[in-house]
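Asker: just the structure for this:
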Amino acid sequence: MTKIPAPSEKTSSQTSGSSFRTKPDWIRVRSPGGVAFTETKGVIRKLGLSTVCEEAACPNIGECWTKKQATVMILGEICTRACAFCNVKTGLPDKVDPMEPGHVADIAAEMKLEHIVITSVDRDDLEDGGASQFVKVIEAVKARTPETTIEILTPDFRNKPEAALDAIVKAHPDVFNHNLETVPRLYPTIRPGARYYTSLRLLEKVKERDPSIFTKSGLMLGLGEARLEVHQVMDDMRQADIDFLTLGQYLRPTPNHVEVSEFVPPENFKAYAATARAKGFSMVAASPLTRSSYYAGADFRRLKEARMKKLANNAEKIQGEAF
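Answerer: Below is the predicted model of the structure:
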């Protein structure tokens, strides 16, 4: 197992006292712009859709939109929770838009998307947490562009998780993503509206219902987590049979959000990735700028290839044992 160079064992109490820490060179990105970026923005505006790229102030928006890639955010722009790291607005959400599924299907068709990522705000005001809207969007995209693969990044549906999962699994997205975000110890301050084991169990239940759906989850680093805590989360994820792990640097969006505890060096991300692969993840994406949807389409293709290779190896092993 790869040893992480100069591992940080800081806790959340050891954060910087400054309002904003200077970002290291490896965090710098180009300002968004260009023809392709403007075209993507135009399509999104025309259809009246929201994107997590904008709402969460993603550092990769320039690169992704230039490549005609965007993560669509359904169920409005206002979240019912107030996580300490998140830039999405909090308050009383608007009514669910019945035209939204069709608009998402339109963007998949107009941008000729091979792979689409659909996420949402938390909607604890809705009885099903918004699960039925996810289902409608999945069905609309499949009807309009059946060749488009679908990845969803969901909330925890804490009101009725069992019914929500039954409906979503039946709709059969290609990838079910739900981020754990941070280590259990930091949940009370970083993600107070959620519970670590509830989120972990959600992913496990997807696999129990349909093993063919890829499951995916991610952590933000630099919030005060210790190295061994990250390793334990990896073990928990593998116990839940999660296929794909993402690790990225937490970046503070405004002075009103929780401070960055540290900027984790790229070499530490590489070491974490090596550890994760050794623990059995089919796919690992780990770098300071990695986000859940970053290179999602290309990663999905590699994830399918990894599964096919694993199935082939298992078949050869069984055949060899038979003789």
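Asker: for the rest of this, base every contact and every neighbour count on C-alpha atoms.
Answerer: Fine.
Asker: quick one, strands of the stretch 101-250 of the chain?
Answerer: Using DSSP state E, counting those that start in this stretch, the strands assigned to the stretch 101-250 of the chain run over residues 115-120, 149-153, 175-177, 214-221, 244-249.
Asker: what is the neighbour count of A108?
Answerer: Under the neighbour criterion other Cα atoms under 10 Å, A108 is assigned a count of 21.
Asker: isn't it right up against K142?
Answerer: No - under the criterion of Cα atoms under 8 Å, A108 lies out of contact with K142, with a separation of 9.8 Å.
Asker: between the strands of the stretch 101-250 of the chain, which one is closest to S293.
Answerer: For the strands of the stretch 101-250 of the chain, proximity to S293 was assessed by Cα to Cα; strand 115-120 is nearest, at 6.8 Å.
Asker: could I get the buried residue list for that closest one?
Answerer: Within strand 115-120, the residues that count as buried by 16 or more other Cα atoms under 10 Å are H115, I116, V117, I118, T119, S120.
Asker: just stretch 23-38 next, same as before
Answerer: For stretch 23-38, a neighbour-count test (16+ other Cα under 10 Å) marks I27, A36, F37, T38 as buried.
Asker: rewinding a little: which neighbours do A108 and K142 have in common?
Answerer: Where contact means Cα atoms under 8 Å, 6 or more residues apart in numbering, the residues bridging A108 and K142 through contact with each are T148.
Asker: mind listing what the residue nearest to L303 when sequence neighbours are not counted touches?
Answerer: Using Cα to Cα, 6 or more residues apart in numbering and skipping residues adjacent in sequence, the residue nearest L303 is M283, 6.0 Å away. The neighbours of M283, taking Cα under 8 Å, 6+ apart as the test, are D243, F244, L245, R277, D299, R302, L303, A306.
Asker: I have a second one here; can you model it like the first so I can compare?
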Amino acid sequence: MVTVLNLVDKPRPRHPEKAHRPDQEVLRKPEWIRVKAPVSKGFLETRDIVQNNNLVTVCQEAGCPNIGECWDKKHATFMIMGEICTRACAFCNVATGVPTALDANEPANVAKAVKQMALSHVVITSVDRDDLADGGAQHFADVIHAIRESSPATTIEILTPDFLRKDKANALEIVVAARPDVFNHNLETVASNYLTVRPGARYFHSIRLLQRVKELDPTIFTKSGIMLGLGEERNEVLQLMDDLRVADVDFITLGQYLAPSRKHHPVKAFVTPDEFKSYETIAYTKGFLMVASSPLTRSSHHAGDDFARLRANREKKLAGKA
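Answerer: Next up is the predicted model:
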């Protein structure tokens, strides 16, 4: 039997800010959530490229169970603007605290790694940077521009913070103007869980953010994802789907929440593969162009293949209207 491993090459940060009690009940992982430890040549090569360019990946920071599969295929999600987040979401394994200054060389380093790995599709995400006037929007744009210059054929997917209270800096407009191919912003969970799971965020602000992207540039694909097993009710998940469709979101991902430690929000339930399949069917009937729904689904898992399908589905839909 194999288990999910935490594969960061440095000691994991402790999370004194995660307020949950260490004596909470921990549910045993079912067989369908277990993965093999990565040992492949491709995994090691990707790890070396990341380390040699002084880069951070969410694959490592979040302890993603798919890291072995993705890195073996030279897929990685780069996390920009440092390793320290200004928020303390109860589900997240990224350290909370006072961030360091932005690295002016980071856009060039990310672009260099993308070229070295010959990525056809890349995902860029970040920590929350509430300390910055624009929330890091210009840094996102700089990374996008650097990748475009060195690897013009590479499609770019970004997974952004919510840029809460950054309207005066035109944060969202700056990022959209850089024209990523996919703009992803995760809701993470249903509205009723925000106070305990995502206290620094606002559910309807995130919905409006995604809607505004489409208003600014209808050609950009929009995407959002949630974790199941955080105590949500089925009808709440369906309502969330409806809220995303009102915002004209194209792509939804649904995956199983896995608590990084006992200090984090506990897993309330392990959702079965059949239940995930049911959500997938319903989401398609609600009009999403793409749905990824399984226990091991993560925002950037199979992102390149999913983008190709997403683009094909849009073309098919437009052809049907002609």
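Asker: coming back round to it: dump the strands of the stretch 101-250 of the first structure into TSV; add distance to L75 of the first structure as well.
Answerer: Listed next are those as TSV, based on distance: least, Cα to Cα, whole Å:
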stretch	distance to L75 of the first structure
strand 115-120	6
strand 149-153	13
strand 175-177	17
strand 214-221	21
strand 244-249	24
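Asker: C58 of the first structure: which of those strands is closest?
Answerer: Across the strands of the stretch 101-250 of the first structure, closest to C58 of the first structure is strand 244-249 (Cα to Cα), at 11.4 Å.
Asker: check contacts around M237 of the first structure.
Answerer: Applying Cα under 8 Å, 6+ apart as the definition, the contact partners of M237 of the first structure turn out to be L200.
Asker: what's it aligned with over in the second structure?
Answerer: Pairing criterion TM-score structural alignment: the partner of M237 of the first structure within the second structure is identified as L244.
Asker: equivalent analysis for N177 of the first structure, please.
Answerer: Under the alignment by TM-score structural alignment, N177 of the first structure pairs with N184 in the second structure.
Asker: do you know how far that match is from I252 of the second structure?
Answerer: Taking Cα to Cα, to the nearest Å as the measure, N184 of the second structure falls 9 Å from I252 of the second structure.
Asker: quick one: residues contacting the nearest residue to E181 of the first structure once chain neighbours are set aside.
Answerer: If the residues on either side of it in the chain are set aside, E181 of the first structure comes closest to L219, at 4.2 Å by Cα to Cα, 6+ apart. Residues touching L219 of the first structure, when contacts are defined by Cα under 8 Å, 6+ apart, comprise N179, L180, E181, T182, V183, T246, L247, G248.
Asker: now D299 of the first structure
Answerer: Contacts for D299 of the first structure were tallied using Cα under 8 Å, 6+ apart; they are M283.
Asker: I'd like the distance between it and V258 of the first structure.
Answerer: D299 of the first structure is 30 Å from V258 of the first structure, where distance means Cα to Cα.
Asker: my guess is Q256 of the second structure meets P295, correct?
Answerer: Yes - taking Cα under 8 Å as the definition, Q256 of the second structure is a contact partner of P295 at 4.6 Å.
Asker: what residues are shared contacts of those two?
Answerer: With contacts taken as Cα under 8 Å, 6+ apart, Q256 of the second structure and P295 have V271 as neighbours in common.
Asker: what are the boundaries of the helices in the first structure?
Answerer: Listed in chain order, the helices of the first structure (DSSP state H) span 35-46, 52-55, 61-66, 100-110, 131-144, 161-171, 187-190, 196-209, 227-239, 266-278, 296-322.
Asker: nearest to A82 of the first structure, out of the ones you listed?
Answerer: Each of these has some distance to A82 of the first structure by Cα to Cα; the shortest is helix 187-190, at 9.3 Å.
Asker: about what we covered before: could the contacts of M283 of the first structure go into TSV alongside distance to I61 of the first structure?
Answerer: What follows is these, written out as TSV (distance: Cα to Cα, whole Å):
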residue	distance to I61 of the first structure
D243	26
F244	22
L245	21
R277	28
D299	18
R302	22
L303	23
A306	28
